[in-house]
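Colleague: predicted structure and sequence below. I'll ask about it afterward.
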Amino acid sequence: MRWESAIGVLGGYGAVGAAVVRRLVAAGAGPVLVAGRDAARAEDLARRARAAGAPVGALRADLDDPDSLDAFAARCRLVVNCAGPSYRVLDTVARAALRAGADYVDAAGDDPVAARLRDVGEEHAGRVDGRVLVLSAGALPGLSGLIPRALVARAENPVRLDAHLGGVAPLTPAAAGDVLLGHGPEHGIPSAAWRGGGVRERVLPPLRDITLDAFPRPVGAFPFLSTEAVRLAGATGLEEVNWYTVFGGERLAEELALTRALEGTDTAPLVAAAAEDVARLGAWYGQEFRLWEGSVEGPHSRTAVLRAEDSYELSAFLAGVTALRVLDGSVPPGVSRAAEVLDPEATVRALAADRCAELVLS
């Protein structure tokens, strides 16, 4: 088979990428080209897919080898980036896709990537015009900005949203890198909240041993107003947004705080700490959104509860859906984020029907 005009999945044998490949194949999209630094792993996945009758090929492509990235992107009409960590990838893969005239979906990527792609557009408008580039097509950011949009759309007079997102999960080295470095001002502000049309700092304290429907046991929640939460607040007109990161276990939270305090860059202790939490508590992930209508005081009126065993499968779900919507022409050209261009209601219905998670909006 000639691997031209393929859907290329970079990092296609990883925790997210392999699930994206499965979803694209199941949807009848293809041919699919699996790429990554480890050519043997890419070929192994492709060979198993071909044995089942799926049109899947493999190619070596390395972030540190621009020629290999260009050779990969040249075979693709759409590049889905599942390689990480995002702080290292940044816009490297997106630029390769643009050079090849391909569309682009990033399972991660947020403000730092969007800013760099805006610079590309200003410098070389022709490279961006007509191309679709969708960022933040994962569980967080991504579903974390899309599910509350569906909840708000169902409300009469939404005024306040509380969000709790996290759990206990194994960390790949790439994911650990994003956890470690995803806390600067380009990502969000600790202890801040949205109040009356703007960000207010030093508003919220951490919460200890709270019980929420999205999580099987009491959890700790640490306020962190992400840039995604700020965009959501501005787009929906909410008066108040309180946004929390949830740690279901203690070891990862402890190790993360220590590593940041020492300004460390080694992700191995975080991977080990997450593994300890999983060994003791099992793996589970959740997102819970509580919405107030009419008044920010009193009990909330609506809730969205997402429960899953595997956050990587959630990211693959949204990356896969986003890729399919790009392929069918549903996403307009330009740089956007999945939560802002996908249909919230249609996406939450699809997620609720998917075996990767349990989602209830009430």
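Modeller: Yep, it's here. This structure is a prediction, so every number in the text was calculated from the model and none was measured.
Colleague: only C-alpha atoms from now on, for both contacts and neighbour counts.
Modeller: Will do.
Colleague: and the strands in the stretch 151-300 of the chain, which stretches?
Modeller: Using DSSP state E, counting those that start in this stretch, the strands of the stretch 151-300 of the chain run over 158-168, 188-190, 193-195, 198-200, 207-210, 219-226, 240-247, 284-293.
Colleague: another one to put next to it:
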Amino acid sequence: MRVGLLGASGELGGVAARALLDGGLDTLRLGARDPRRAETLAAELRRRAPGARIETRAVDLTEPASALAFAADCGVLVNCAGPARDTSRHAALAAIAAGVDLVDASAEPGIAALFERAPARTALLGAGLQPGLTGLLPRWLAGRGFARVTRLRSYLRVFDRFTATAATDFLHATDAGCLPLAAWRSGPRGGALARRSAVELPFFDAPATLLPYLDQEAMALAGALGLEHGDWFSVVSAPQVLDAFDRAPALDPEAARAALERASALDLLGRRPRIQLLVELAGRDPAGRALTRCALVDGVGNATVSGTLIALATQAVVAGALTPGAGFAALALDPEAMLAGLRAQRAIEPPQWLDGGVEDLAVTEEGTL
């Protein structure tokens, strides 16, 4: 089956293409506005797997005829192009017109509804780090002794460089349905939480600022798990990035994006990219006893984790392992298989879990998780 990969000239697309090839999907069509940039990646892939069938094509997603011509005769269309607000809808319409499945790194509002006209197709949305892993890890932990989950707390730290696309998407989050300072209280509740500074979290290497948020994936996950109480936090320990984020509302969009790019590069000087996701669940075990557990995942960077997960999600679609329909990847994919795949590709360290809550971890951090 041919896989059509959009955004092949970007960092995310490159990671995804390599992971697809390593996973045995060696018939790839790489798309970019400038096919010469995609050809650099294609040449690398051909060296890695001399028998692979790799082709490149120019594609302009804003032109329906160009997008459809690219998607035609592919089995799956994979969207790694960005920014999401400029590409996701066009990629979805191309997949529907071509009659192919879709895997998208982002999850823009309204995309799933487009597939109501194509009920036999599969569309996995938010198949990256966030959304994506942020929904898979809680489901993985919920499978470790919980009969019912009532409360969730999630802490995501991304210490990495912002590309232009990533910075644009980050600043666009509110328009994409992400509610700042909101939480889940048996339903979405705005203003339920406040920003907190100088917070020390177990296994996070510096005091941080916690930015509460509630995005579309979090709300879908809360409904699927039957949560009464859910808190999600972005954990920011990079001072330049935090300053740029705070100044962004006073700047025009292009200046805000550029400032966030520069700030992330400064914070990262001399250090390696890293992502950390710490999740706490509370509820009941099958005997009705109260149960609280935490899980921690460490990863090597946003693009590596996201691109690898996109490839794993695509493999699941190609294998026919999913029921047709459109929705969040984190709710459709097998969390055990996805985390195992991320480990095998060395995108993350083995996820770890233990009894107790985040407060307990703060006391026992010197021990073994």
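Modeller: All right, it came through fine. Computed from a predicted model, the values in this text were never measured in an experiment.
Colleague: hmm, back to that, could you dump the strands of the stretch 151-300 of the first structure to JSON lines with distance to residue 348 of the first structure and mean neighbour count?
Modeller: Formatted as JSON lines, the strands of the stretch 151-300 of the first structure follow (distance: least, CA to CA, whole Å; neighbours: other CA atoms under 10 Å):
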{"stretch": "strand 158-168", "distance to residue 348 of the first structure": "16", "mean neighbour count": "24"}
{"stretch": "strand 188-190", "distance to residue 348 of the first structure": "25", "mean neighbour count": "20"}
{"stretch": "strand 193-195", "distance to residue 348 of the first structure": "25", "mean neighbour count": "22"}
{"stretch": "strand 198-200", "distance to residue 348 of the first structure": "28", "mean neighbour count": "15"}
{"stretch": "strand 207-210", "distance to residue 348 of the first structure": "26", "mean neighbour count": "12"}
{"stretch": "strand 219-226", "distance to residue 348 of the first structure": "21", "mean neighbour count": "23"}
{"stretch": "strand 240-247", "distance to residue 348 of the first structure": "20", "mean neighbour count": "24"}
{"stretch": "strand 284-293", "distance to residue 348 of the first structure": "13", "mean neighbour count": "24"}
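Colleague: would you turn those strands into TSV with distance to residue 147 of the first structure?
Modeller: Output for these, formatted as TSV (distance: least, CA to CA, whole Å):
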stretch	distance to residue 147 of the first structure
strand 158-168	11
strand 188-190	19
strand 193-195	18
strand 198-200	22
strand 207-210	22
strand 219-226	16
strand 240-247	14
strand 284-293	8
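Colleague: just checking, residue 99 of the first structure touches residue 127?
Modeller: Yes - shown here, residue 99 of the first structure and residue 127 form a contact pair, counting by CA atoms under 8 Å, at 7.0 Å.
Colleague: who's more crowded, the two?
Modeller: residue 127 (17 against 14; other CA atoms under 10 Å).
Colleague: quick check: the gap between that one and residue 329 of the first structure.
Modeller: To residue 329 of the first structure, residue 127 of the first structure is 19 Å away according to CA to CA, to the nearest Å.
Colleague: residue 192 of the first structure now?
Modeller: For residue 192 of the first structure, the distance to residue 329 of the first structure equals 38 Å [CA to CA].
Colleague: out of these two, which sits in the busier spot?
Modeller: Applying other CA under 10 Å to residue 192 of the first structure and residue 329 shows that residue 192 carries more neighbours, namely 22 against 10.
Colleague: which residue lines up with the more buried one in the second structure?
Modeller: By TM-score structural alignment, residue 192 of the first structure lines up with residue 182 in the second structure.
Colleague: for residue 80 of the first structure, same thing?
Modeller: Match for residue 80 of the first structure (TM-score structural alignment): residue 78.
Colleague: right, I'll call it a day here.
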